[in-house]
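Chemist: Sequence first, then the predicted structure, then my questions.
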Amino acid sequence: MYSNINFFSIMKQTVLKYGSYGALVGFLIFVIHLALGKDLDFGTLEILGYLSIFVSLSFIYFGIKHYRDKVNNGTVYLGKAILIGVLISVLVGIGIGVADYIYTQYINPDFFEDYTQMLIKEGRGDEIIEMTSTMGALFMVALVTVIGFVISLISGLILQRK
């Protein structure tokens, strides 16, 4: 098999390739649906946001499959699959987090204020958290990474071969 140094070098190539694809797709979908959907209600924006996250995180499956089939002679252990998937999800999270930051800082700087007003109107004022663009972007990175872990686990279970 591969030495540990070679494994990390080859794994890094897979992670960077599929993570970059996912980050770019996530960034573009997120910016497009937020910029074009400025007049949409928050519920619809939330659905579109999760949809863009899941589409972007689909690159986890393809990254693990590529590593298994093209790099590692048709085998991948669950632990390596999860590691590859989580690293891809971090890159996707960064792409979506940057898009979220750009949107809330420059495209729609009133987003958090408008969202707060919507929560108050719906009687959900107890859910209000003072948010900044930076906090929102970091939250998105964390959220995408957690969802990415679950997708990595499922993908690893499907694709693992010993």
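Modeler: In hand now; what should we look at? Residues are numbered from 1 along each chain as shown.

Chemist: C-alpha from now on. contacts and neighbour counts both.
Modeler: Noted.

Chemist: how about the helices of the chain, start to end?
Modeler: 4-36, 42-66, 78-102, 111-121, 133-159 (DSSP state H).

Chemist: tell me the angle the last one makes with helix 78-102.
Modeler: When axes from the mean of the first three to the mean of the last three C-alpha atoms, to 10 degrees is applied, the directions of helix 133-159 and helix 78-102 differ by 150 degrees.

Chemist: Mind giving me the packing neighbours of helix 133-159?
Modeler: Helices and strands touching helix 133-159, by 3 or more C-alpha pairs under 8 Å, 6 or more residues apart in numbering; DSSP states H and E, are helix 42-66, helix 78-102.

Chemist: re earlier: just say which of the helices of the chain is most tucked in.
Modeler: Mean neighbour counts were taken over the helices of the chain using mean count of other C-alpha atoms under 10 Å, and the top value, a mean of 25, falls to helix 78-102.

Chemist: contact partners of stretch 150-162?
Modeler: 57, 60-61, 64-65, 68, 74-79, 81-86 (C-alpha atoms under 8 Å, 6 or more residues apart in numbering).

Chemist: 10 Å instead?
Modeler: 54, 57-65, 68-69, 74-89, 145-146, 148-149 (C-alpha atoms under 10 Å, 6 or more residues apart in numbering).

Chemist: take the one below as the second:
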Amino acid sequence: MYSIIRFGSLCGLALVIGFYTSHLALGSTTDNFTTGEIVGYSVMFISSLAIIMGIKDYKQKRSPAPLGFMGALGVGLGISLIAAHIFILYNWFYLVFINPTFTSSYIRYSEQKIISSGLEPTVIEQQLSELADYADLVGNNFTPSMMMFATVFVIGLLFSIVSAIALRTPRK
């Protein structure tokens, strides 16, 4: 359990530091949204290395007892859940206190991308309609935060599955 809490906190802290540093370095202008997305996903993947380290740490502490796939997967998922909870709190704090205009700026940025896409007018109209529905959905701070929770957790799930396969103790 100690490995799960320690490495889950480490992963969550890495996410918070990475995203906040990205915000400080790139700012929140629409010119940097694409770069911000690339940096954001990179931070998520790099911080997920804590899952591998956490499963290895847990396995070493269990030694010589074997660690099966399900045990390793459980450790990885525990780390992912803790990190995702830490990150949802940061994301909510970011949207409420650090950058309360982020969601509306991102919607306006998306509108401009659609309008300047050069697509057929009917396709543009359809995409703008879908964007308006999306804007209604993310109009509060809960939904975007939950989307970030899900993103971090799904990336963590993938890391957990691969790590559990690679780090399990093979049956004899």
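Modeler: Here it is on my side, so go on. Note that the structure is a prediction, hence the values are computed from the model and not measured.

Chemist: separation between residue 151 of structure 1 and residue 9 of structure 1?
Modeler: The spacing between residue 151 of structure 1 and residue 9 of structure 1, counted by C-alpha to C-alpha, to the nearest Å, is 23 Å.

Chemist: before we move on, back to that, TSV for the helices of structure 1, including distance to residue 127 of structure 1?
Modeler: As requested, the helices of structure 1 are exported to TSV (distance: least, C-alpha to C-alpha, whole Å):
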stretch	distance to residue 127 of structure 1
helix 4-36	22
helix 42-66	15
helix 78-102	20
helix 111-121	7
helix 133-159	15
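
Chemist: so residue 107 of structure 2 makes contact with residue 33?
Modeler: No: between residue 107 of structure 2 and residue 33 there is no contact under C-alpha atoms under 10 Å: 11.2 Å.

Chemist: Contacts for stretch 27-38 of structure 1, please.
Modeler: Contacts of stretch 27-38 of structure 1 (C-alpha under 10 Å, 6+ apart): 21-26, 40, 44-45, 48-53, 55-56, 92-104, 107-108, 111.

Chemist: any chance of the helices and strands packed on helix 133-159 of structure 1 in a markdown table, plus distance to residue 138 of structure 1?
Modeler: Output for these, formatted as a markdown table (distance: least, C-alpha to C-alpha, whole Å):
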| stretch | distance to residue 138 of structure 1 |
| --- | --- |
| helix 42-66 | 15 |
| helix 78-102 | 6 |
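
Chemist: Nearest to residue 4 of structure 1, out of those helices?
Modeler: Ranking these by proximity to residue 4 of structure 1 (C-alpha to C-alpha) places helix 78-102 first, at 11.9 Å.

Chemist: Identify the residue nearest the counterpart of residue 70 of structure 2 in structure 1 in space, chain neighbours excluded?
Modeler: Aligned by TM-score structural alignment, residue 70 of structure 2 pairs with residue 79 of structure 1. The spatially closest residue to residue 79 of structure 1, leaving aside those adjacent along the chain, is residue 156, at 7.9 Å (C-alpha to C-alpha, 6 or more residues apart in numbering).

Chemist: Quick check: chain neighbours aside, which residue is closest to the residue positioned nearest the centre of structure 2?
Modeler: What sits nearest the mean C-alpha location of structure 2, by C-alpha atoms, centre = their mean, is residue 152, with 2.9 Å. Among residues not flanking residue 152 of structure 2 along the chain, residue 84 sits closest, at 5.6 Å (C-alpha to C-alpha, 6+ apart).

Chemist: likewise residue 82 of structure 2?
Modeler: residue 8 (5.0 Å).

Chemist: Also residue 66 of structure 2?
Modeler: residue 169 (5.4 Å).

Chemist: Quick one: map that neighbour onto structure 1.
Modeler: By TM-score structural alignment, residue 169 of structure 2 lines up with residue 161.

Chemist: One more: residue 157 of structure 2?
Modeler: So, by TM-score structural alignment, residue 157 of structure 2 is matched to residue 149.

Chemist: Good, wrapping up.
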